[in-house]
Structures are given as structure tokens and as C-alpha cells.
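Kindly generate the corresponding structure for this input.
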Amino acid sequence: MPLALLALAIGAFGIGTTEFVVVGLLPQIAGDYGVSVPTAGLLVTGYALGVVAGAPLMTVLGTKIPRKRMLLLLMGLFVVGNLISAVAPVLAVMLIGRVVASLAHGAFFGIGSVVASELVAPHKRAGAIAMMFTGLTVANVVGVPLGTFVGQSAGWRVTFLLVAGLGVLGLLGVAKLVPDLPRPEGVRLLHEVAVLRKPQVLLAMAMTVLGFGGVFAAVTYLAPMMTHVTGYADGSVTWLLVLFGLGMVAGNLVGGRFADRHLMPMLLTALGSLAVVLAAFTVTAHGKVAAAVTVFLIGALGFATVPPLQKRVLDQASGAPTLASALNIGAFNLGNAIAAWLGGLVISAGHSYTAANWVGAALTAAALVLALVSAALDRGTRRGRTAGPSRTVAGSATALPVAGQERVRPETFRDSAVEWAANPNSR
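Okay, the predicted model is just below:
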């Protein structure tokens, strides 16, 4: 494994911690600011929307900058945003800090995915992307539970100070281990934008929005769901987040392994299973053991979709992958924002916290439908290429050969004519 992948994973660890740790701290943050939990949930939505906007913005700004330098600038922005969140006197200021930190998120993972894929052989690209995203998943096993514990014990502001420190560590890792990779020559912004017209690229991004959004419809309100519905104590939320993180690690590695060989079957299986599990969570949330198992499965199935979706975009945007890759990271977070908002709507309307699980199941089922459409388009394209020209044009030297015959090429006639003209004895 190239050490540069480790550096990218370190940066991803810090980003993953700040993205998800707020989920376990929503009740404490809401209490300190004197707002409702759904209102505090805007910190999740705001961060996600910041990623959506920041992914293309920061990527466009970075088109003239070598990739390593851009990664360093992004990690610096991440540190500043978390420091603002740590000292915010009111919720609005904290939301600004979250948005500042989120601007680095999409471009870091988007550019990082391209860098990771270029460090290995083509048949190992999904595995390399998964290795970088392992930092994000491990954050949910170590960073998020630890940050939740610290936030519940010493105050959530301390958590965000520690997250800023993780950002500094990620910055140093990129500076030390990532090689200097120049900006590819001949790739222009208009060329990058042009690939967004490809139907398969747009379908992959839509699958990302809906599929991963389904995960966040449930997970955003996991803490109040587990304490008010399932009956867990506040301190148990930390361990449930560990389970969720372990599922993410397992799903990410499995998704990366199989996406290199069987991308669409892997994606279809993960999305279909995730929709079923999210629907079942409305029932299993009422039992402690069943709820814990379901939380693990949501993490595993949700992140099993990440490597295949990211590789799908890179494959379909071949030749101009950087902007498309960053936009797909934004698509993950657009799904998070939509799902968190929709989940908050149904809860604010007076429904139970488990109602958000139905929202997640519906979103993921819609993603499965799009995946089936995308797979059907693939099959149609392959059939078209296999069929090729079906008829021979009379008198054409470029016609397809009949079985048992060699193809007659134009250069054959040309060479014969030259020989005939040069050698009278051959006439």
C-alpha cells in the first residue's frame, strides 16, 4: 500500500470525525443553545449543504493548483472551521463554522479519490479509493465515539477543539507523505464540465444522493431514537455509534473489494438490502438487541455503496474525473442534507423518531430503481457494440469478413497496384 494512501486516510479520519460527531452531541448542543433537537439538526443539514456547494467551488478554484498543494489548503480551511465551531457563542455562529469546515470536505475527498486511483494499477482503483475512505469509516469507530464521550463528559466545545487538532495532524500527513502530483496537462475546466452531460454520470450521482441519503434519515436522529424509543441510557449512544462505525468499516472494505470485479451487482445488492433494513428499523428500534444489530447493518450496507458509486463516477467521467469526483462527494452530502431535513419534518409533525426510518427506506428504494435503470442502459450499450454493422455494403473493401474469409483491406489493393505498375512481368 502506498504511504500516500495512509496520509489521505488520516485527513479523511479528521473530516469523518467532524461530520458525524455532531450526531451524538445534538441533545447537548440543543440544550446549551436553548433550541429543539430538530433545530440543532440544522448543523447536520448546513454542513451537508456546505459540502454540496464547496465541492465544485473549491475544485474549480483548484484547477490551476497542483493537487498536493490544494489538499494542504483544504485541510487548513477545515481546521479554521472547527475552531470557529468550538468557540461559537450562538447557534448561528456555530453553523457558520460548520459550513466553513464543510467547504473542504467535498474537494478533499474528490481530489483525494483521483490521487488514490492514480497511485495504483487500474484494476485496484476501487480498493485504493476504499482505503482512503477507511479513514472516514474508522473515524466512526474511534473518533466519533471518543468525541461523543468527551462532549458528554467535558463539553461539546472540547470535542471540536480536538477535531481541529485532528485536522492539523491530517495536514502534516499530507505534507509529508503525498507525492507532488502536477495538475494534468490538457485538461480544461470546460472539458471537466462537459462530462456532466453524460447520462450515466448523472444517474450515478442521483443514486448517491438517494442511496446514502437514506442512511442519514435514520442516523441523524439516532441518539434521541435510541434513548426515547429503545430505552438506552445516554452513555450507551457512544457504543451504538461504535457499532455503526464498525459496520461502516466492514461495508467499505467489502464494497471496495467487490466493486473492482462486480461493480453493478455489488451496488444493486447493497441498495436493495439497505432499503429493507431501514424499513425494518421502525420495528427493531423497539428492542435493544435488535436495534443494535440494525445499527451495525445500516453502517455496513450504507458504506458498501460508497466505493462502487465513487468508482462508477470515475469510470463514466474518464478523461476528466476531478470535478465529477468532487461533485459526487457533494452528492453524498446533498443526500445527507435532504434526508436530515425530511426526517426532521416528519418528527416535527408529531411522529415518532422511528418515522425517519421510513423516509430513509423510501429514498434508498428510489436509488435502487435508478441503479436498475443504469444497469439496463449498460446492457443496451453492450448489445449495440456487440451487434455492430450487420450488413455488408456491396463493393466495399471495408466490409466485415464472412466466416472463414480474411478481411480485405484498402491497403491490399493499393500495394497490388503499385507492384503491377513497377513490374511489367507481373502484368
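
can we go C-alpha only for contacts and neighbour counts from here?
Noted.

Pull the distance from the helix or strand where residue 369 lies to the chain's centre.
For residue 369, the host element (DSSP states H and E) is helix 355-387. Relative to the centre of its chain, helix 355-387 is centred 17 Å away, using C-alpha atoms, centre = their mean, to the nearest Å.

Tell me which other helices or strands that helix touches.
Contacts defined by 3 or more C-alpha pairs under 8 Å, 6 or more residues apart in numbering; DSSP states H and E place helix 355-387 against helix 199-219, helix 263-284, helix 321-348.

what's the angle between that helix and helix 199-219?
160 degrees (axes from the mean of the first three to the mean of the last three C-alpha atoms, to 10 degrees).

Can you give me the buried ones in helix 355-387?
By neighbour count on 16 or more other C-alpha atoms under 10 Å, the buried set for helix 355-387 is 355-368, 370-371, 374-375.

let's see this one next to it:
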Amino acid sequence: GNSGIFCWWSYISPWLQKVGGWSSSMVPLLMVLAGFGMVLGGIAGGRLTDLWKPGATAGLSQAIATVGLLLVFFVPGNHVTTALLTFLIGFALFFNSSPQQLLMVQAGEGGGELIAGAAVQIAFNFGNAVGSIVGGAALTANTMNYHYTGLAGAPIALIAVIMLVTYSRRYETHTGATERMREVHV
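Predicted structure coming up:
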């Protein structure tokens, strides 16, 4: 699902400048705004993961990303909309961090927790590579129209939503962190 976000994120600097009308000197400041969204997303995702199902929380994260990516395509760019979308999609990217890590560690139960935890970073980097390729292809196919990076990424994020909601409905029966706790012997 993060591949969808990286379709857009890989080209954020030219998107901010060409679509949003920002000067190149303002891009670092907007990256601070994205970072603030990421921090808040990480906190919110972690708290919701403690209270709810991690798969459903990850699905919500990807749904937020899908909406943000569609807005990248459909909303005409200006200073306000590009700043808000930079914050929102950064929020969605890290909102997914806690539930994704918990799901991977749970998948590695019984001795594979460390390799499963490492797989989170591998998946993140793989998503980055795939997203930049797909986003670049969308730019090439549409004469460098940076709105199309959002359109290219939205279906990928939507597929993640569908997969995570399906997983959550089938396999997640315990909703709170206290219900998921169990004794672990090391």
C-alpha cells in the first residue's frame, strides 16, 4: 500500500513547485510540515492500534492515503491545497507504521519476530522503489503532469485497503491491546 504513496512522494518537490506554485526555497519548510504530519500520524496510529484491530487501523491508514492521492489528482494546486495534502499524506504514511509493525511481528511469532520486524523496513523500501517507478511511468505517459502521480498511486493504496479490511474481518477477533496480551517465554 505504501507504494501508492511513493508514486506521489517520490516527486513531491516538483509537484510542490509546478502544481502548488511554491518556490524551491520553500520546499524544505514544506518537508517540515510533512514531517509534522508523520509524527502526528505515528502517534495517532499507535494509539488507535492499542485500542482497535491493527489490520483495520492499517486499512484506515491506506484509506486516508487513497483519499489524499485522489485529491492530488482532482484538486487544482495552489499553496493551501498542496500544503494540506503534503501534511495529510505524510500523516497517512506514518499512521500505518505501528499497525504494520505489530502485524509483521505477530506473523513471526514463535521465533521469527526479529526477521518479521526487519521485513517491515524491507517492505517500506520495496514500496518506495515500486512507487517511484509507477509514478515515473505516470509522469512519462502524461507529459510530466504531476497530478497523475496521485492517480497512479490511488489504486495501489485502494488495493491495500481492500486486502487489510478483508484480513481484519477474517482474522482479527480481539479488538483491544489488553485482549491481545499473552504471556511470552523467552
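
Specify, as a residue range, where the very next helix or strand once past the helix holding residue 369 of the first structure falls in the second structure.
The helix or strand immediately downstream of helix 355-387 of the first structure is helix 410-422, counting by DSSP H and E. Using TM-score structural alignment, none of the residues of the second structure align to helix 410-422 of the first structure.

for the helices and strands packed on helix 355-387 of the first structure, which one sits closest to residue 175 of the first structure?
helix 321-348 (20.4 Å; C-alpha to C-alpha).

how much does that closest one stray from the second structure?
On superposition with the second structure, the mean distance recorded for helix 321-348 of the first structure (mean C-alpha distance after the TM-score superposition for the first structure) is 1.0 Å.

Map residue 89 of the second structure onto the first structure.
Aligning on TM-score structural alignment places residue 89 of the second structure opposite residue 298 in the first structure.

Please work out how many residues are found near its match.
By other C-alpha atoms under 10 Å, 29 other residues sit near residue 298 of the first structure.

My read is that it contacts residue 276, right?
No - shown here, residue 298 of the first structure and residue 276 do not form a contact pair, counting by C-alpha atoms under 8 Å, at 10.0 Å.

Contact partners for the most centrally placed residue in the second structure?
In the second structure, the centroid-proximal residue (C-alpha atoms, centre = their mean) is residue 93; its distance is 2.8 Å. By C-alpha atoms under 8 Å, 6 or more residues apart in numbering, the residues touching residue 93 of the second structure are 2, 5, 38, 41, 61-62, 65.

quick one: it from residue 127 of the second structure, how far?
Taking C-alpha to C-alpha, to the nearest Å as the measure, residue 93 of the second structure and residue 127 of the second structure are separated by 11 Å.

helix or strand for the residue nearest to the centre of the second structure, which one?
helix 79-95.

buried ones in that helix?
81-95.

That helix vs the first structure - mean distance after superposition?
Mean deviation for helix 79-95 of the second structure: 0.7 Å (mean C-alpha distance after the TM-score superposition for the first structure).

which residue in the first structure lines up with residue 77 of the second structure?
Under the alignment (TM-score structural alignment), residue 77 of the second structure pairs with residue 286 of the first structure.

can I assume that match is in contact with residue 229?
Yes - judged on C-alpha under 8 Å, residue 286 of the first structure makes contact with residue 229 at a distance of 6.1 Å.

now the helices: where do they sit in the stretch 51-200 of the first structure?
Under the criterion DSSP state H, counting those that start in this stretch, the stretch 51-200 of the first structure contains helices at 67-87, 91-118, 125-138, 144-154, 156-177, 189-194, 199-219.

closest to residue 14 of the first structure out of those helices?
helix 156-177 (5.1 Å).
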